[in-house]
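**Student:** Here is my input; please provide its structure:
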Amino acid sequence: MDGHGFGPKLLGLFPGGRIEEFIPSRTLTKEEMRDTGIIASLATLNAKLNSIDMPLPKAPQLIPVCRSWLARYVINGGGPVEMKQTAVHGEVEFPKVLTMRQLEEELDEMERFLEKQPSPSVFCHNDIVESNVLVRKEEGDKDDVVDESKLVIIDFEFGCYNHRAHEIANYMAEHGMKYGLLSPPYYDTDLRAMEDEEYARTFCSAYLDQLYKDHDSEAKLKSQFLTGNREEDLCRLMAEGRRYLGLPHLFWGLWNMICAQELEMVNGIDLLVHAKDRLVMYYKFKPNMYKY
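**Tutor:** Now for the predicted structure:
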């Protein structure tokens, strides 16, 4: 990634590992992630990231990855999930017991949905949250001042090609997640924040401006399903994010099902409880797939 200007510089490789540049820094806070200037800066960085070419399968990987995680869950001895909402507020309709067959059917439906979507397949980080964004610190810097040009995206563990809409939707989904709370379940959710119009417009506006810079011809714009009409294209990006909003929750729900088997808890969070809440939110936002 450092060859494209992202993440720490790679200094060397050895059997079983690698040596990377140490970056004097700190991670962003949740409050900073909600700052208008930082939202725009991250959107710009994300658009640049989504425009690079990586030597990876170019087809969207969401479904293959989710299927592999579901298979791994079953191999690990996993079975039906007794559903319960813990930190998801309000009424949500979802199955009381979620079987493996039902999850397979959800993935089948999602696959059919994705096949029809006019969103380009781009290299995605898939997990840009405050803990995965560093702020470079230099001598004389003040801790309370964030220079947006010093933001560094790290941890590409989940990096792969996906629809651009998935990356946008993951931003919107994480906007409504809050971790690090002092009492169980040690996280909370805000469903309204996940569909916040102002946040989506701020992010997508800066993202679109960078897309226009990176795709400066009619043919390039067409490859991104863009017209060059700014308001029309902005509405498209915002609609993409809303339409895909349930998908990151299913993605993280399946991931947390595996983590619950193999890790049990991280930072005090019961990962099975978190997995169930993610699946509840998938069902909450699933209608968006056909609404926008």
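**Student:** contacts and neighbour counts: CA atoms only from here.
**Tutor:** OK.
**Student:** Quick one: residues contacting residue 253.
**Tutor:** 274, 275, 276, 277, 278, 279 (C-alpha atoms under 8 Å, 6 or more residues apart in numbering).
**Student:** Same check on residue 184?
**Tutor:** Contacts of residue 184 (C-alpha under 8 Å, 6+ apart): residue 269.
**Student:** Helix, strand, or coil at it?
**Tutor:** coil (DSSP: H, G, I helix; E, B strand; the rest coil).
**Student:** Residue 135 now?
**Tutor:** Assignment for residue 135 (three-state DSSP): strand.
**Student:** Quick one: neighbours of it, just the number.
**Tutor:** By other C-alpha atoms under 10 Å, the residues close to residue 135 number 20.
**Student:** Tell me how far the residue lying closest to it once chain neighbours are set aside lies from residue 27.
**Tutor:** Nearest residue to residue 135, sequence neighbours excluded (C-alpha to C-alpha, 6 or more residues apart in numbering): residue 151, at 4.8 Å. Distance, residue 151 to residue 27, by C-alpha to C-alpha, to the nearest Å: 9 Å.
**Student:** Tell me which of these two has more neighbours.
**Tutor:** Legend: neighbour count by other C-alpha under 10 Å for residue 151 and residue 27, higher for residue 151 (22 against 17).
**Student:** Please provide the structure for the following sequence as well, for comparison with the first:
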Amino acid sequence: MAIKKIELLKWFASNEEMMEVLTAVATDLGDVIEDVNSLVVIPLKGAMTNEVFQINWPTKSDGHLRRVLVRLYGEGVEVFFNREVEIQTFECMSRHGHGPRLLGRFPTGRVEEFIHARTLSAVDLRDPAISALIATKMRDFHNLHMPGAKKAQLWQRMRNWVNHAKSLCSPKDAKNFGLDKLDAEINILEVLLSEGYEEIGFCHNDLQYGNIMIDEETRSITLIDYEYASYNPIAYDLANHFCEMTANYHSDNPHVLDYSKYPGKKPSNIEVEQLVTAAEKYTLANHLFWGLWGVISTLSAVDLRDPAISALIATKMRDFHNLHMPGAKKAQLWQRMRNWVNHAKSLCSPKDAKNFGLDKLDAEINILEVLLSEGYEEIGFCHNDLQYGNIMIDEETRSITLIDYEYASYNPIAYDLANHFCEMTANYHSDNPHVLDYSKYPGKKPSNIEVEQLVTAAEKYTLANHLFWGLWGVISSYVNTIDFDYKEYARQRFQQYWLKKPTLLDSSRIISQDGNVNNIS
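**Tutor:** Coordinates of the predicted model:
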């Protein structure tokens, strides 16, 4: 709904102040706002801390609409975070190439660049392809070097919130929420969760779907709204994100969390193990494939071993494998190699044919086809030549493009992975581009110890997450005027804390508590 009434921005001190800020922004962008009536204001829904508006005006050059985002700060939110620190974070993130640019500030809000991308929906968070993109972006975020001490901010922030909640709540609400027990709970959690896996990184701390945007064309992800961002255990940030999968803030009951949507506890690694094992075996077929290519051909930069880039490539490969392309969805690998064997025999001298063992390869191909097809076999559309020269990256958006499809066809996706792993041993721009360095091969089955540690830690940190947002809900119910049932939201969060705690914290030091949290009036 577009509204040509600037009075909708009720928190501005005056129309004059508003026009001064927007006029300055327009001038910086090469535009002129001559009339307040030329502004179109569109309220954006879903924010629970601030009020957010899209403001449009015609550009000076061609009359197309210029879009900016105006964020009006919520009342009473200074207890949750320091606004000046949040602004510094915002500006620092922008310098790192993350998020929108800051275009202008005023006492009760700011003007931001409008990101031309789609805000995710609740359903999107559970889409495996989108989830993989978010995971990659989170890893980049966690590795940022930001101002401030690199230590967890979570615990002291919650202690501050407990004190503030006590000062706001009636005795009845304080009792119903169990506020008198929370200082002890926070102390216990800090000790127990800090004993195990603990990797500190710069965390968003509020990765609900409304704070994640996707460019549908480039598939690049942008994380926005850094009010709660700080250094914390990255397991906490993951825990928070998993908990947000239970929410739908655009439903008829936006405060109600559906824990059937939670992604579960430790995911099974069976399919991952199957795929890794199959890919490992398919390196045999890969060596034959490119060995034959080398016989027939004359040998005519993305760093494949960079973990962050490798994650981007993996996501792109998955998209590629899911393409629906013309032709029968069956492996083309085996017949192609048989054809190449015949062609190689027609080209080679008897000496070379003997040296290369061409007379044995038909039998080897037959054996491989039978043995490898017996196990894990997922057919997808494969690139089949993912060496670094066929992978391009946009340094600004971090989007990956695969090029050169001469060898692309349907094949076992394990073969495509095997090929990619083998390509990690190559450097086609070295003095000896034909020499493969197998010390660069990523190895056989990777250890899952760190993954398991992180999953376990994230699972336990959901407890801290329930406390964190439960306290936020209690305080917000007193200080925020946005139409949202903060008390009920807090009740659910505290209820989940008490229900999950006995199973997640196997310790004699935990405090027992009835899992039922009273209804809050």
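**Student:** What does residue 155 of structure 2 correspond to in structure 1?
**Tutor:** Using TM-score structural alignment as the criterion, residue 155 of structure 2 maps onto residue 63 of structure 1.
**Student:** so how far is residue 4 of structure 1 from residue 213 of structure 1?
**Tutor:** 17 Å.
**Student:** what's the answer for residue 43 of structure 1, then?
**Tutor:** From residue 43 of structure 1 to residue 4 of structure 1 the distance is 17 Å (C-alpha to C-alpha).
**Student:** quick one, which of the two is more surrounded?
**Tutor:** residue 43 (23 against 11).
**Student:** Skip the chain neighbours and tell me the closest residue to residue 58 of structure 1.
**Tutor:** residue 161 (5.7 Å).
**Student:** Please disregard the earlier target; I meant residue 131 of structure 1.
**Tutor:** residue 27 (5.5 Å).
**Student:** mind listing what that neighbour touches?
**Tutor:** 130, 131, 132, 133, 134, 135.
**Student:** before we move on, what about residue 148 of structure 1?
**Tutor:** 37, 38, 41, 135 are the contacts of residue 148 of structure 1 under C-alpha under 8 Å, 6+ apart.
**Student:** try residue 278 of structure 1
**Tutor:** Taking C-alpha under 8 Å, 6+ apart, one finds 249, 250, 252, 253 in contact with residue 278 of structure 1.
**Student:** ok, now how distant is the equivalent of it over in structure 2 from residue 474 of structure 2?
**Tutor:** Matched by TM-score structural alignment, residue 278 of structure 1 corresponds to residue 493 in structure 2. Relative to residue 474 of structure 2, residue 493 of structure 2 is positioned 10 Å away (C-alpha to C-alpha).
**Student:** With residue 190 of structure 2 instead?
**Tutor:** 21 Å.
**Student:** With structure 1 overlaid, report how far the biggest helix by length in structure 2 is off on average.
**Tutor:** Counting by DSSP state H, the longest helix found in structure 2 is helix 449-479. For helix 449-479 of structure 2, the mean distance to aligned residues of structure 1 following superposition is 1.1 Å (mean C-alpha distance after the TM-score superposition for structure 1).
**Student:** Next up, the contacts around the spatially most central residue of structure 1.
**Tutor:** A centroid search over structure 1 (C-alpha atoms, centre = their mean) returns residue 170, at 3.2 Å, as the residue closest to the centre. Neighbouring residues of residue 170 of structure 1 by C-alpha under 8 Å, 6+ apart: 126, 127, 128, 241, 245, 248.
**Student:** and the fifth one, how far is that from residue 74 of structure 1?
**Tutor:** Shown here: residue 245 of structure 1 relative to residue 74 of structure 1, a distance of 26 Å by C-alpha to C-alpha.
**Student:** how about the alignment partner in structure 2 of the residue nearest to residue 135 of structure 1, what does it touch?
**Tutor:** Aligned counterpart of residue 151 of structure 1 in structure 2: residue 221 (TM-score structural alignment). Taking C-alpha under 8 Å, 6+ apart, we find residue 221 of structure 2 in contact with 133, 134, 137, 212, 213, 214, 215.
**Student:** my guess is the first one contacts residue 313, does it?
**Tutor:** No - in this structure, residue 133 of structure 2 is not within contact of residue 313 by C-alpha atoms under 8 Å, at 10.4 Å.
**Student:** Could you check which of the two is surrounded by more residues?
**Tutor:** residue 313 (23 against 20).
**Student:** my guess is that one contacts residue 393, does it?
**Tutor:** No - if you go by C-alpha under 8 Å, residue 313 of structure 2 and residue 393 don't touch, sitting 9.3 Å apart.
**Student:** any shared contact partners between these two?
**Tutor:** Joint contacts of residue 313 of structure 2 and residue 393 (C-alpha under 8 Å, 6+ apart) are residue 400.
**Student:** picking that back up, the longest helix of structure 2 aligns to what range in structure 1?
**Tutor:** Taking TM-score structural alignment, helix 449-479 of structure 2 hits residues 232-262 over in structure 1.
**Student:** Stretch 42-51 of structure 2 now?
**Tutor:** Going by TM-score structural alignment, stretch 42-51 of structure 2 sits over no part of structure 1.
**Student:** Now, of the contacts of residue 221 of structure 2, which are buried?
**Tutor:** 133, 134, 137, 212, 213, 214 (16 or more other C-alpha atoms under 10 Å).
**Student:** Would you mind finding the match for residue 101 of structure 1 in structure 2?
**Tutor:** Residue 101 of structure 1 maps onto residue 180 in structure 2, by TM-score structural alignment.
**Student:** Fine by me, thanks again.
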